[in-house]
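J.: Model the structure of this input:
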Amino acid sequence: MTVFLPLLDDEGSDLVQVLARIGPIVVSPSQFADLPNNRYYINLENSPDATLDLILSWLNQGVEKVIVPLTSAKELIGTGIPPERLYLLLDVGSVSAVSDTVRNGVSGVFLKTPAIDIDLISSVSKFFANSAIHVLPATSFPPTPSTIRELLSIGAAPVLTTSQLTFSATSTDRINVADAFLAPIVSDRHDGLFPTIVATETGHSLGLVYSSIESVKESIITGKGVYQSRKHGLWRKGETSGATQEVVSISLDCDSDGLEFRVKQAGAGFCHLNRQSCFGEISGLPALESTLRSRLAYAPEGSYTHRLFNDPALLQSKIMEEADELCRAVEKKDVAFEAADLLYFALAKCVQTGVGIAEIEQSLDAKAKRVTRRPGNAKPQRSKQPEVQPTAPVASTSQKSNTTIQKSDTTIRMRTSDLTTVTPEARLELLKRPILKSDEMIGKVKPIVDDVRTRGDAALVELTAKFDKAKLTSTVVFPPFAPETMQIDPDVRAAIDQAYSNIHKFHEAQLDKDTLVVETMPGVVCSRFARPIRRVGLYVPGGTAILPSTALMLGIPAQVAGCKQIILATPPRADGSISPEVMYVAHRVGASAILKAGGAQAVAALAYGTETVPKVDKIFGPGNQWVTAAKMLVQNDTDALVSIDMPAGPSEVLVIADHTANPAFVAADLLSQAEHGVDSQVVLVAVNLTAEKLADIEREVDAQANALTRVEIVRESIPKSVIVKTSSTDEAIAFSNDYAPEHLILHLEDAPERVADIDNAGSVFVGQFTPESCGDYASGTNHTLPTNGYARQFSGVNTLSFQKHITSQQISSEGLKNVGPVVATLADCEGLDAHANAVRIRLRASK
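T.: The predicted structure follows:
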């Protein structure tokens, strides 16, 4: 039951999380872009240019309702937006202009009135008999609880601006959030308490308690489970037992005489008998989830469940096996049996990775809210398999046979070399990367760079049309960035926000904040202090993948370092837009401008500046050979006065694996780099592995590769890759140090202890549960790393990459007497009389 709708205005951002516990919130499109993932209605009153595609994108992201003016409603009804997702924004004087088509095409009315006129609102409510009515009066003061009850009695509810709401006591101009929410609640008990059902996030009952006005107020504001004991007063759940509750939502029942709290329960459970529910043992999926969580924590070593949780390859095989069995099942009982098996192993996978039923249901709810749908076709590697023609009921679990998985005719496999038998010359060949014809590439990019340098924006527009197939009128976007350009999946937004937090935390710790002060001799004080590079250009590649992660990895250290101008360059899509994920990251890192251009033309624009593109002092970021050549060209041009982060080449990974390595993990790590491009460099250094172990790894590489959407890229990159067999860990690490890989992954029994032996690597990933993917996205380290063996000389991008150091010295009269003779003598030795004179003239003056 919706008691009132909160409308987020200029005041009240601190109320959002509290209001989310009791229902949806009305926001504008610009506010929606920066809010956490809660329930929202979007009000389009001041957004006349919102397109159908934009509205559909909001609804697909989980927005519950879109509130549109009458003119827009006429256009939107019949376009595929379900009536239950559409509200009509209406002035009370315009009710007569509403047609039956509009009235039947919406599920609610957002009614603007000069004041709350019960009779008038009642007549409107009767006209829109099948719609929810929400009343927004023009008065600055909120309705009283009694007025709220009167509105609810005629089927309407007030809209309260957040500036009219407060956590404090209700006054003439503000109403307490809990007072507004509890306005209609009634009790038929002599003590005035309200029966309250406490349930899990998924709606499974935990128990029956009682609430009071006071306890509900505290729960709404604190987000903790607080109830009213009939004997002891306020009962703050878990205060003594530790079994606390985080309140997810609080709702009134249809008669306003009972409450439901949905909570995240900590500890053993809700019941005082140490079980989850007061109504007995749980069953079904919640029971299975509870059992699996317990087994994940306490399953004895050697048990099947322990093995299942600690052997990803086994768990993956079981999920695939059960899915295949379910597809083959025909009889009703067999379908139920096989579905149960699949659910068991699928939920085991979820529990292993920290995902519960609540998260699964949230994902299902999000999918259900989508108003547009993908075609739903199977991925190519699935759709190519022959259709299964069941001929008999499927056997029970005890009778299952092995299933042959069809593969491509050509096995995807690596080359192999053995360090114990190769010649020194052959070993050197193993260390080499593909030859980069720098001079040839620089010759190709120079005309492009010169064109942009000479003609500026006009050249950029032409080159972007030529190379990126995007016709632009302007190549630069300046903040504030339009909210509609940053509309992304809520899950992706949350992942970006968490990655941002981790990366920011690690890079902030690197910041050089302190001034180094050293007195080298009495009276001679030398200092060094850091300053940010004022203007930086960040190149974020496009091409075969969208890379918001690169925008994070470059933008965050620039932001942390305090760079005054952060110009982000990235190739536009064919329609001239930038991927919304990259746009959102640009917003998060405080980009000063976004250059919609890629390749050598983008590098040139950053290096020299154009009419609209600000010139930068240093260019960062990976790219293809055109980008790399252009960076090398401009850094050597004294007219550009620009530096670059490092030379760049194809992505690389070197994995060192011993007998403890999991073949599935090793294969997955190799493929995570192989999918970047056909020139990716992938090396497996095998430490005394048996032929069987190597065969297991190669089988996993082939099987996993064939399940990838980018399998065709892998088909070209993996055959160019190599397995290097070594006889010891020391020999393997020595080879790795000579190779100097961009990414080094240690699948070793003593991985943490061997890190001390690593001299050359861009970034090191230690142990079997540290995939390179985590460093690429969210662990906190930077993924812009030296390739092509440059890890011998270069560090990866870090906060100090965006800072420069300035030294200073301050010498007193006494200090000059100490150091001056030394300086004069050395200047005389070099024949630089003026240098010596600058010292001696001061020494004479100080006598």
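
J.: Please make it C-alpha for all contacts and neighbour counts, starting now.
T.: OK.

J.: What are the boundaries of the helices in the stretch 701-847 of the chain?
T.: 711-717, 729-739, 751-754, 772-777, 813-830, 833-845 (DSSP state H, counting those that start in this stretch).

J.: ok, and what's touching the last one?
T.: To tie it back to what came earlier, the one meant is helix 833-845. The contact list for helix 833-845 (C-alpha atoms under 8 Å, 6 or more residues apart in numbering) reads 816-817, 820-821, 823-825, 827-828.

J.: Adding distance to residue 722, write those out as TSV.
T.: Formatted as TSV, those follow (distance: C-alpha to C-alpha, whole Å):
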residue	distance to residue 722
816	62
817	65
820	61
821	62
823	57
824	61
825	60
827	57
828	60
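
J.: Could you measure from residue 792 over to residue 741?
T.: Here residue 792 is placed at a distance of 9 Å from residue 741 (C-alpha to C-alpha, to the nearest Å).

J.: Sequence B follows; please return its structure for comparison with A:
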Amino acid sequence: MLIPKVLDLNSLSPEISRAINCLPTRLFVSSPSNEDAGRGKQQGNWVILADEEFSSIDIDGLISILDQGYEGVIFPNTKALESTLFSDSSTASSVIPQSRLGVVVTTEDDSLDQIKSSAQKASLIIIPDTLIQTQADNFLVEAVKLVNEAGLLDNKTNEGGSRRLAIEITTPDVLKVVEQLAPKTTKAEFDFIVNASSISIDNIGELFVKSSHLNSDRPGGLFTTVVCDQQNECLGLVYSNTTSIGESLKSGQGVYWSRKQQGLWRKGLTSGATQTLYGVNVDCDSDALKFVVEQHGVGFCHFNTRSCFGGQQRHGISGLARLLESRKESAPEGSYTQRLFNDPKLLKAKIMEEAEELCEATSGEEVAWEAADLLYFALTKCVASGVRLSDIESNLDRKHRKISRRPGNAKPKWESQQQNGRENGAKRLKVEEEIVRTSITSDSIKAAKEGEIIRMRSYDTQELSETEKNALLQRPIIDSSEIISRVTPIVNAVRKEGDKAIREFTTKFDNVQLNEVVIRAPFQVPDLPEKVKAAIDQAYNNIKKFHEAQLSDTLTVETMPGVKCTRFSRPIERVGLYVPGGTAVLPSTALMLGVPAQVAGCREIVIATPPRKDGSVVPEVLYAAVKVGATAIILAGGAQAVASMAYGTETVPKVDKICGPGNQYVTAAKMLAQNDTAAMVSIDMPAGPSEVLVIADSTCIPAFVASDLLSQAEHGPDSQVVLLAIDLSDEKLAQIEAQIHEQALRLPRVDIVRQSIPKSYCLKVSSIDEAFEFSNAYAPEHLILHMDNAENYVPRVDNAGSVFVGHYSPESCGDYASGTNHTLPTYGFARMYSGVNTGTFLKHITSQQLTRDGLKDLGPTVMTLAEVEELEAHRNAVAIRLSGQYD
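T.: Have a look, this model is predicted:
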């Protein structure tokens, strides 16, 4: 390996400085006249103590140098090393790892003994080339042998590593000396230290190859080269040789050797996807290279992906950092990230809020969730300040290299529990008082004192700007690209392999072995408790009654004498209904989708639902399927079920429309199918997480409000729950908060609620007008009016999936049995979509019939418009009739 020795960084040309910064290790000479603590920030920098500095240094001074971030300290001679760290009175050897120590062997007498002794104490042993010249021919071989015999480094830090021998070249013709000494041993077990001022930008490639003992068994002397980014994500595999390495170090960019063109390949020269070079490393066998680069443009691969190993998107922290950097350059207008960039106070508040939520998180899943939130806001702060992820990692590495450690105590304002929780403590005391007042159980009081209260976030419109209020209207951003990339192969497999693919995916995802993919009517009516059957029957009757009322007669209008227009409906012939399984049994969804399809008169009603572990249908869902007249049931869920209905298989009938809720994979599959003209299928509506918005005034009953919020929050961790409190007193709000906590603790799905409720919020508004303005802008799936004379306010609802009016109209009734449909638009789509209804399963056809007189009156208008549009055949179709020639 080539190790540049830098006496004066400022005296080097910019090209040489850039090139040596790409090498794994650099050695700086430290002296009172050459101080530069900033050098320690860069990984790979060692410092050699000059004689005049060593004479005044002590252990604390040595630790101070290492704390600047240097990889290690090199002592000017073995005596200095012994007296400073390994004297009888010194404890430094137990504090400073061997991996951080180096020494120069200068004494000619007993040099091999000194090398052997030094190899027991330091990781880098340096001998000058002048010393080698005075020794026997086998001196270098013996020196390497002694260093190898010293074995691996002490592995206390779990970092491993081995000791290395380095030859410092002091003569001007460095390349000649390297060529002479490199073949002295058969293995690449020593490095070369070269004065940086002796390195030429024109010969640095050759010098690097020879000093690194690089060898190749490939034609043309090519070296396999792995290209990675600064987070060690592999971008691709290329080839290098001496010429390309020199050009890359010289230009500071990714330059490789093209086997096809037999010449230099300057990455990005034509595509613009250039690379900034940050590091060149040699592998342990000295036959392969690793280039560390910053990739610009679309990516490394000629397929316009970031990596040659597949995947357009970067994931995790590095992917987030890259996304934020792009958002800083061109954030979508009105995006939340743009708002954070432009509002430092909000960003600071969010960082502190998320840090607190992370501290209060208990379960592993909750901790991971909150940590992700905190990382998002912390990285946003960094990007806003021009700090990159590589800068953060560099600081982490630098701190890791420190020898001295802080005690680790918190600052005074955080250290004291009493001081830390002054504001929160006051809120907690207030909640505890309300807990007692509302007869909450002792378990809840204990949980409240331990800081585990399940509570929503709280805002007041009087304290929010318009920008902040608009941000509350936004749902969490759903990045569908990753989901689409996972769903597409599933859809394609079902389309190609049919039932075989469905069986394989059901085994893989549901751990169920299917004997048959589809069962067909007539179905055997399952044996259910009479109470359950009666409940399903009543729900069925109410839903059917309400949806039958939605059927309309043929519409006939005479738009002018002799011109009659009609509109009539016809059922969609074949419909597919997706009934989810997973964490809940959902016969209600089978009814909500099946009844309107039955009322509309659909000829084929196909239900897809995940099977139980024994491969059978959930009995309650099967009973509902019998009630709605389903013709077939597909024993599958997920994207594979959607794909089977969209394209059809050997046993699954193809449908014309797919309806029903599901997770992100189901939604993605529905969107894919709808956009594929080969499928020729439509869907009901886009879908997002389930949501509810409650408007409550002073007449609300806290227990009822809490129950409605929780009934939606238990759907999943991403459920959206909003409470609009119209001028409610602090006492009333505290009662609602206490009821949320108490009722949640009694729920079997409390772990889900613990995730969804803290991400939900209560917004205090000052008037009814303000409440409905916000609600209509939010366009919730479910809107519940906990208000006095609530029915009077229904006309003010412009956007909502379904409205629940008054204190005794829980959302649960609409979900199950009141008669309205529970398959509703979410994610704000209530602005432009209706929920599932009878019309969902109908198509409307229009007709027109004209008499001779009617055409005579209307014809001139049609011909004039056809002439304007220069469509002569259209004009002629009227003119030929009006001419009377063919009567």
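
J.: So after superposing, what's the score?
T.: Comparison of the two superposed chains (TM-score structural alignment, normalised by the length of structure 1) gives a TM-score of 0.52, and 444 aligned residues with a C-alpha RMSD of 1.3 Å.

J.: still on that earlier bit, which one's more surrounded, residue 792 and residue 741 of structure 1?
T.: residue 741 (31 against 18; other C-alpha atoms under 10 Å).

J.: Any chance of CSV for the helices of the stretch 701-847 of structure 1, columns distance to residue 248 of structure 1?
T.: Shown next, in CSV, are those (distance: least, C-alpha to C-alpha, whole Å):
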stretch, distance to residue 248 of structure 1
helix 711-717, 42
helix 729-739, 50
helix 751-754, 41
helix 772-777, 29
helix 813-830, 68
helix 833-845, 74
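
J.: can you tell which of those helices is closest to residue 213 of structure 1?
T.: For residue 213 of structure 1, the closest of the helices of the stretch 701-847 of structure 1 is helix 772-777, at 46.3 Å, according to C-alpha to C-alpha.

J.: Give the aligned range of the closest one in structure 2.
T.: Helix 772-777 of structure 1 corresponds to residues 811-816 in structure 2, going by TM-score structural alignment.

J.: Over in structure 2, tell me which residue corresponds to residue 640 of structure 1.
T.: Per TM-score structural alignment, residue 640 of structure 1 is aligned with residue 679.

J.: repeat for residue 750 of structure 1
T.: By TM-score structural alignment, residue 750 of structure 1 lines up with residue 789.

J.: Just list the residues touching its match, thanks.
T.: residue 806.

J.: one step back: could you tell me how many residues sit around the match of residue 640 of structure 1?
T.: 19.

J.: Correct me if wrong: it contacts residue 648.
T.: No: judged on C-alpha atoms under 8 Å, residue 679 of structure 2 makes no contact with residue 648 at a distance of 9.1 Å.

J.: that older thread, quick check: buried residues in the match of helix 772-777 of structure 1?
T.: For stretch 811-816 of structure 2, the neighbour count (16 or more other C-alpha atoms under 10 Å) marks 811, 814-816 as buried.

J.: and if you look at stretch 239-258 of structure 2?
T.: Per 16+ other C-alpha under 10 Å, stretch 239-258 of structure 2 contains these buried residues: 239-258.

J.: what's the distance between residue 836 of structure 1 and residue 512 of structure 1?
T.: Residue 836 of structure 1 is 35 Å from residue 512 of structure 1, by C-alpha to C-alpha.

J.: Structure 1: which residue goes with residue 707 of structure 2?
T.: In structure 1, residue 707 of structure 2 lands on residue 668 (TM-score structural alignment).

J.: oh, I was asking about residue 739 of structure 2
T.: Checking TM-score structural alignment: residue 739 of structure 2 goes with residue 700.

J.: do the same with residue 566 of structure 2
T.: So, by TM-score structural alignment, residue 566 of structure 2 is matched to residue 527.

J.: Now do the helix or strand hosting residue 133 of structure 1: which elements does it pack against?
T.: Using DSSP states H and E, the element containing residue 133 of structure 1 is strand 132-137. Secondary-structure packing of strand 132-137 of structure 1 (3 or more C-alpha pairs under 8 Å, 6 or more residues apart in numbering; DSSP states H and E): strand 108-113, strand 156-161.

J.: what's the most buried one of the ones you listed?
T.: strand 156-161 (a mean of 25; mean count of other C-alpha atoms under 10 Å).
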